[in-house]
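S.K.: how would this look folded up:
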Amino acid sequence: MPTQDPISPEARLALDLALTIRHDGDGGVADDLTEPAGLTAWVHAHPATVPDPAGFTADAAALTAVRELRAAVRTLFARAVRPAEPSPADAARPLPVPEALARLNAAAARMPTVPRLDWPEGAEPVAGRRATDGAGPLTAVLAQAAIAFLASPERHRLRACHAPRCVRYFLKEHPRQEWCRPSCGNRARVARHHERHRGTA
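M.R.: Next up is the predicted model:
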């Protein structure tokens, strides 16, 4: 079956942030970022987010900032999948879109930069800018990844999974894909089967 282009690093990072809210396996919703240790573990698993991921330890302020950014990203994901329904986790209390945009843009602007001169041998000097600490603050990196993804054609592949109990977003990889994972497809088929038999009982 033909597949789409590979997922860009920006799209992967934005999706991975959104997917820290997930189905808990018992019919509820789990949040991987309820405490600083959860954010620390998440950053360690995503080394492109900070210059020294192994040395990163989240504090309460970093956790709050990332959770607020995640709420904005999920609100904008819900907007991106319209006219389809958003993830059930986002249907009840989404942020107003202008607030989500303001939150995302403010986070992206937290990347401090300084002037930089590059002058390769045999070429003209080139002035540019670089982040003062390599990858920049965590929320700025995450926000910039989300902006790059939402402004790209990849956004059109974004879907909310509507299998029973699932709250994930995913990028559609082939035209017939309806669910984020095969296990969600199985759950959806079982639920449809039960619904059909309940209607004929």
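S.K.: CA atoms for contacts and neighbours, from now on please.
M.R.: Noted.
S.K.: strands of this protein, start to end?
M.R.: When assigned using DSSP state E, the strands of the chain occupy the ranges 21-23, 29-31, 113-118, 126-131, 158-160, 169-171.
S.K.: hey, which of the ones you listed is tucked in deepest?
M.R.: strand 158-160 (a mean of 24; mean count of other CA atoms under 10 Å).
S.K.: all helices of the protein, in order?
M.R.: Using DSSP state H, the helices found in the chain span residues 9-18, 36-44, 60-80, 88-91, 97-108, 138-150, 182-200.
S.K.: where's V43 relative to C166, distance?
M.R.: Counting by CA to CA, to the nearest Å, the separation of V43 from C166 is 24 Å.
S.K.: would you do the same for the sequence below? I want to compare the two.
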Amino acid sequence: MADHSLVLDLALTVRHDGHGGVADDLSGPDGLTTWVREHAAALDTDGFTVEAFAADDDALAAVRALRAAVRALFARAVRPDPPSPADAERLLPAGMALELLNSAAAAVPTAPRLEWPEGRDPYAVHRGTGTPDAVTALCASLARAAVHFLAGPDRARLRACHAPRCVRYFLKEHPRQEWCRPSCGNRARVARHQRRRQLHAEP
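M.R.: Predicted coordinates:
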């Protein structure tokens, strides 16, 4: 099972560009190919070989659609707090996001398989029962990571960072954490200070 960092990393391919806008690390097939290879260790690669994976426009569209569903469900998870400003005005409806996520997760049927190495305790793994194409297998792996995360305890720690210019989601590590990174906390404090100065300067 992939850990929660995989689905967070997928969501965070939408990021601040450093100039007041939003950048997309999956802006082209090459970007997706690079991202998949960088996350090979976290992906359930039953069904495709990461080293041989080369994204095309169809793969890019499929993964970006899945990412939109994940970000819509992240926005639902952080309620009543507001979602990331990156897509707050164009979120998929929650029902549509759920359907897209569940369909992708179910596109590669799996069956439990018992593994019992000599000298060790037996354990169960889930293996694909078909031979899906690489894009279907990739999306199924990402969707299942999202399902496990959203249905698990870490969902309660999910937050959207609302520091100026930030569009990230993050997991809250301690009760007083408000921002995803110290640099975001610094920007937020500077912005608050400037607002207070402006209020005091007004006649």
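S.K.: please state their TM-score.
M.R.: The TM-score (TM-score structural alignment, normalised by the length of the first structure) is 0.86; 192 aligned residues with a CA RMSD of 2.7 Å.
S.K.: returning to what we had before: give me the more crowded residue out of V43 and C166 of the first structure.
M.R.: Taking other CA atoms under 10 Å, V43 of the first structure and C166 do not tie; C166 has more neighbours (25 against 20).
S.K.: enumerate every residue touching the closest residue to that one other than its chain neighbours.
M.R.: In space, and not counting its chain neighbours, C166 of the first structure is closest to H23: 5.4 Å by CA to CA, 6 or more residues apart in numbering. By CA atoms under 8 Å, 6 or more residues apart in numbering, the residues touching H23 of the first structure are 29-30, 165-168.
S.K.: corresponding residue for H23 of the first structure in the second structure?
M.R.: Aligned counterpart of H23 of the first structure in the second structure: H16 (TM-score structural alignment).
S.K.: also D90 of the first structure?
M.R.: In the second structure, the residue paired with D90 of the first structure according to TM-score structural alignment is D87.
S.K.: nearest to A60 of the first structure, out of the strands of the first structure?
M.R.: strand 29-31 (15.5 Å; CA to CA).
S.K.: what does the closest one contact?
M.R.: Under CA under 8 Å, 6+ apart, the answer for strand 29-31 of the first structure is 20-24, 89, 167.
S.K.: same thing but 6 Å
M.R.: Contacts of strand 29-31 of the first structure with the rest of the structure, by CA atoms under 6 Å, 6 or more residues apart in numbering, involve 20-24.
S.K.: could you dump the helices of the first structure to TSV with distance to P125 of the first structure?
M.R.: Rendered in TSV, the data for those read as follows (distance: least, CA to CA, whole Å):
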stretch	distance to P125 of the first structure
helix 9-18	30
helix 36-44	36
helix 60-80	38
helix 88-91	49
helix 97-108	28
helix 138-150	28
helix 182-200	53
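S.K.: nearest spatial neighbour of the equivalent of A72 of the first structure over in the second structure, chain-adjacent residues omitted?
M.R.: Counting by TM-score structural alignment, A72 of the first structure corresponds to A69 in the second structure. Using CA to CA, 6+ apart and skipping residues adjacent in sequence, the residue nearest A69 of the second structure is A97, 4.3 Å away.
S.K.: and the gap between the match of D90 of the first structure and T49 of the second structure?
M.R.: According to CA to CA, D87 of the second structure and T49 of the second structure sit 32 Å apart.
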